[in-house]
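Colleague: Here's a sequence, model it:
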Amino acid sequence: MNKKNIRILLEKVKNGKIDINKATSTLKDLPYKDLGYARVDNHRSIRNGFPEVIYCEDKSLDEIEGIINEMLKHDNNILATRAKRKVYDRIKTIAPETIYHQRSKIIFIKTHPIQETESKVLVVSGGTSDIAVAEEAVVTARALGSQVDTLYDVGVAGLHRLLDSLEKLDEAEVIIVVAGMEGALASVVGGLVDKPVIAVPTSVGYGANFEGLSALLTMINSCASGIGVVNIDNGFGAAHLASTIILQIEKART
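Modeller: Next up is the predicted model:
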């Protein structure tokens, strides 16, 4: 249940269209619902602006289905990350409107229209090998309502590719930079713009890349100001942070 639904419920109580007992019954699972194996946080969208997101790795199909069934009762759009194809095949049987984004491994169930923001997130990738993580950021940000554009394969080995697209950097309010290898792209972008840059190191790279650790350390130690860094391969976390920033920008516009 989100703020809009609570307001509608309270208006119905106020106008006598629903009695207090029925309203209390509707709200009884609002803080969270204890399923035994999971406590579904039905209150999160009210606190944080966005509903809880399901992380599917190491959860059984029955557990994921149970969580989704509970969330469907509360009229929130549902996002499930790191979901394998078999998870989608299972969830499709209970929610036919389910969409699977295979490259990003994200399941999305759209229960109501998404109002797209005026402000824009730009997702930039160093190389084509980074696109899976970049797409996790793209799909997440769009599901959370952010307007999203992309700029892929503009890594520092061919810097002219980035410099030829400076107008895209200028158009965005928040930029997510996804890069593996040595992760230098985030510093380059950070030195070119006057807006928040969220850096995502990826595990893409050869042996001494240490599965993304070298890119992570480069981004943390960036000499460019205004760069925040999330964990390795965490496109979801970057998109959630970017969408939170966008939400504040949109509030300031009104």
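
Colleague: contacts and neighbour counts: CA atoms only from here.
Modeller: Will do.

Colleague: ranges for the helices of the stretch 101-250 of the chain?
Modeller: With helices called from DSSP state H, counting those that start in this stretch, the stretch 101-250 of the chain shows them at 131-143, 159-163, 166-171, 185-190, 213-220, 235-253.

Colleague: now those as JSON lines including distance to residue 43 and mean neighbour count?
Modeller: Converted to JSON lines, the helices of the stretch 101-250 of the chain look like this (distance: least, C-alpha to C-alpha, whole Å; neighbours: other C-alpha atoms under 10 Å):
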{"stretch": "helix 131-143", "distance to residue 43": "18", "mean neighbour count": "25"}
{"stretch": "helix 159-163", "distance to residue 43": "41", "mean neighbour count": "14"}
{"stretch": "helix 166-171", "distance to residue 43": "34", "mean neighbour count": "15"}
{"stretch": "helix 185-190", "distance to residue 43": "35", "mean neighbour count": "24"}
{"stretch": "helix 213-220", "distance to residue 43": "33", "mean neighbour count": "22"}
{"stretch": "helix 235-253", "distance to residue 43": "17", "mean neighbour count": "19"}
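
Colleague: got CSV for these, with distance to residue 98 too?
Modeller: Formatted as CSV, those follow (distance: least, C-alpha to C-alpha, whole Å):
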stretch, distance to residue 98
helix 131-143, 13
helix 159-163, 35
helix 166-171, 31
helix 185-190, 34
helix 213-220, 34
helix 235-253, 19
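
Colleague: For residue 122, find the nearest of those.
Modeller: Distance to residue 122, taken as C-alpha to C-alpha, is lowest for helix 166-171 among the helices of the stretch 101-250 of the chain, at 7.2 Å.

Colleague: Show me what that closest one is packed up against.
Modeller: strand 120-125 (3 or more C-alpha pairs under 8 Å, 6 or more residues apart in numbering; DSSP states H and E).

Colleague: which other residues reach the strand it packs on?
Modeller: Applying C-alpha atoms under 8 Å, 6 or more residues apart in numbering, the contact partners of strand 120-125 are 131, 134, 137-138, 141, 146-155, 168-169, 171-179, 242-243, 246.

Colleague: rerun that using 7 Å as the cut-off
Modeller: Residues outside strand 120-125 that contact it (C-alpha atoms under 7 Å, 6 or more residues apart in numbering) are 131, 134, 138, 146-154, 172-179.

Colleague: One more, so I can put them side by side:
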Amino acid sequence: MTLMTEILQQVATGQLSPSLAEKQLEATRTAALGFANVDLDRPRRNGFPEVIYGAGKTATQIVGIVQALSQQSLPILTTRLSEKKFEALKPALPTAIYYATARCMTVGEQMVSRSKDYIAVVTAGTSDLPVAEEAAITAETFGNRVERVYDVGVAGIHRLFAKLEIIRGAHVVIVIAGMEGALASVVGGLVDKPVIAVPTSVGYGTNFQGVTALLTMLNSCASGITVVNIDNGFGAAYSASMINQLKSSVK
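Modeller: As a prediction, this is how the structure comes out:
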């Protein structure tokens, strides 16, 4: 039973006045930890709980935030978490699961899927896997089925065509590519579903750590492509999850 349910039951039985209940509910919406002011109300507002960005936070701080969030909502996702930092916090969070390639940690079971449709995560090359797995783990944590289609870049485009049926069957497609970032345009011209393009910092000098791929994707002539920031697999998956789980208003 959640704290909110307890408060509402106390109001129903006359043990708590509505005004006092309102104050207590207000207090449950954030958790002030000194180093962080944790948003506990995000699942109600946005559908998904707050996600912890692990880079720049200490292991102790991450543990504190996870413990605060776990009082209100599960699962809890932490992104950009190094393996060394995970080993330091693991004793305090024994049920945590670490995904090394994705550099992500989850606490609590994945959300129950609200959609039978799936998200396809497509990469140009194997070097894009860290960003792709961040996207895939994020999407799965938030209750989506994910189909991974990896290493199908334009340098060997026949590999893409061999997987085209899987990609076309998705409700949303996330395309992840470095170098010149051409794969997003190719996929965008072949599917009738939303495409979320993620440029990666993979590439030689004139890739400019992902800027070249970003500009290519932003200038794509293929319709239906939305572009997120460089290496932002999380952001792509969050948006894809929202699209995948939209309920139709048409009856």
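
Colleague: Correct me if wrong: residue 78 of structure 2 contacts residue 106.
Modeller: Yes: the pair residue 78 of structure 2 and residue 106 qualifies as a contact (C-alpha atoms under 7 Å) at a distance of 6.3 Å.

Colleague: For stretch 63-78 of structure 2, list every residue counted as buried.
Modeller: Across stretch 63-78 of structure 2, burial judged by 16 or more other C-alpha atoms under 10 Å covers 63-66, 68-70, 72-78.

Colleague: Actually, stretch 17-34 of structure 1.
Modeller: 29-30, 33.

Colleague: Kindly report the same for stretch 44-58 of structure 1.
Modeller: 44, 46, 50-54, 56.

Colleague: looking at structure 2, where would I find the counterpart of that stretch?
Modeller: Mapped onto structure 2 using TM-score structural alignment, stretch 44-58 of structure 1 covers residues 42-56.

Colleague: Give me the residues contacting the matching stretch.
Modeller: With C-alpha under 7 Å, 6+ apart as the contact definition, stretch 42-56 of structure 2 has outside contacts at 39, 73, 76-81.

Colleague: Let's see the distance spanning it from one end to the other.
Modeller: End-to-end distance for stretch 42-56 of structure 2, by C-alpha to C-alpha, to the nearest Å: 22 Å.

Colleague: Ok, stretch 49-61 of structure 2 next?
Modeller: 18 Å.

Colleague: With stretch 194-202 of structure 1 instead?
Modeller: End-to-end span of stretch 194-202 of structure 1 (C-alpha to C-alpha): 24 Å.

Colleague: That one aligns to what range in structure 2?
Modeller: Going by TM-score structural alignment, stretch 194-202 of structure 1 sits over residues 192-200 in structure 2.

Colleague: just the strands in the stretch 1-150 of structure 2 please.
Modeller: For the stretch 1-150 of structure 2, the strands defined by DSSP state E, counting those that start in this stretch occupy 30-32, 37-39, 52-53, 76-79, 97-99, 104-107, 118-123, 145-149.

Colleague: of the ones you listed, which approaches residue 22 of structure 2 most closely?
Modeller: Here strand 30-32 is closest among the strands of the stretch 1-150 of structure 2 (C-alpha to C-alpha), at 14.0 Å.

Colleague: so what secondary structure elements neighbour the closest one?
Modeller: Packed against strand 30-32 of structure 2 by the contact rule (3 or more C-alpha pairs under 7 Å, 6 or more residues apart in numbering; DSSP states H and E) you find strand 37-39.

Colleague: elements contacting the strand it packs on?
Modeller: By 3+ C-alpha pairs under 7 Å, 6+ apart, strand 37-39 of structure 2 packs against strand 30-32.

Colleague: what's the neighbour count on residue 115 of structure 2?
Modeller: Neighbourhood size, residue 115 of structure 2 [other C-alpha atoms under 10 Å]: 15.

Colleague: so it touches residue 247, yeah?
Modeller: No: in this structure, residue 115 of structure 2 is not within contact of residue 247 by C-alpha under 7 Å, at 8.8 Å.

Colleague: before we move on, back to that, now tabulate the strands of the stretch 1-150 of structure 2 in a markdown table and tack on distance to residue 225 of structure 2.
Modeller: Converted to a markdown table, those look like this (distance: least, C-alpha to C-alpha, whole Å):
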| stretch | distance to residue 225 of structure 2 |
| --- | --- |
| strand 30-32 | 36 |
| strand 37-39 | 31 |
| strand 52-53 | 26 |
| strand 76-79 | 25 |
| strand 97-99 | 28 |
| strand 104-107 | 26 |
| strand 118-123 | 14 |
| strand 145-149 | 18 |
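
Colleague: Tell me which of those sits most buried.
Modeller: strand 118-123 (a mean of 26; mean count of other C-alpha atoms under 10 Å).

Colleague: ok, residue 87 of structure 1 touching residue 61?
Modeller: Yes: in terms of C-alpha under 7 Å, residue 87 of structure 1 counts as a neighbour of residue 61; the distance is 6.3 Å.

Colleague: So between those two, which is more surrounded?
Modeller: Shown here are residue 87 of structure 1 and residue 61; by other C-alpha under 10 Å, residue 87 has more neighbours (21 against 14).

Colleague: corresponding residue for that one in structure 2?
Modeller: Aligned counterpart of residue 87 of structure 1 in structure 2: residue 85 (TM-score structural alignment).

Colleague: need the contact list for its match.
Modeller: residue 59.
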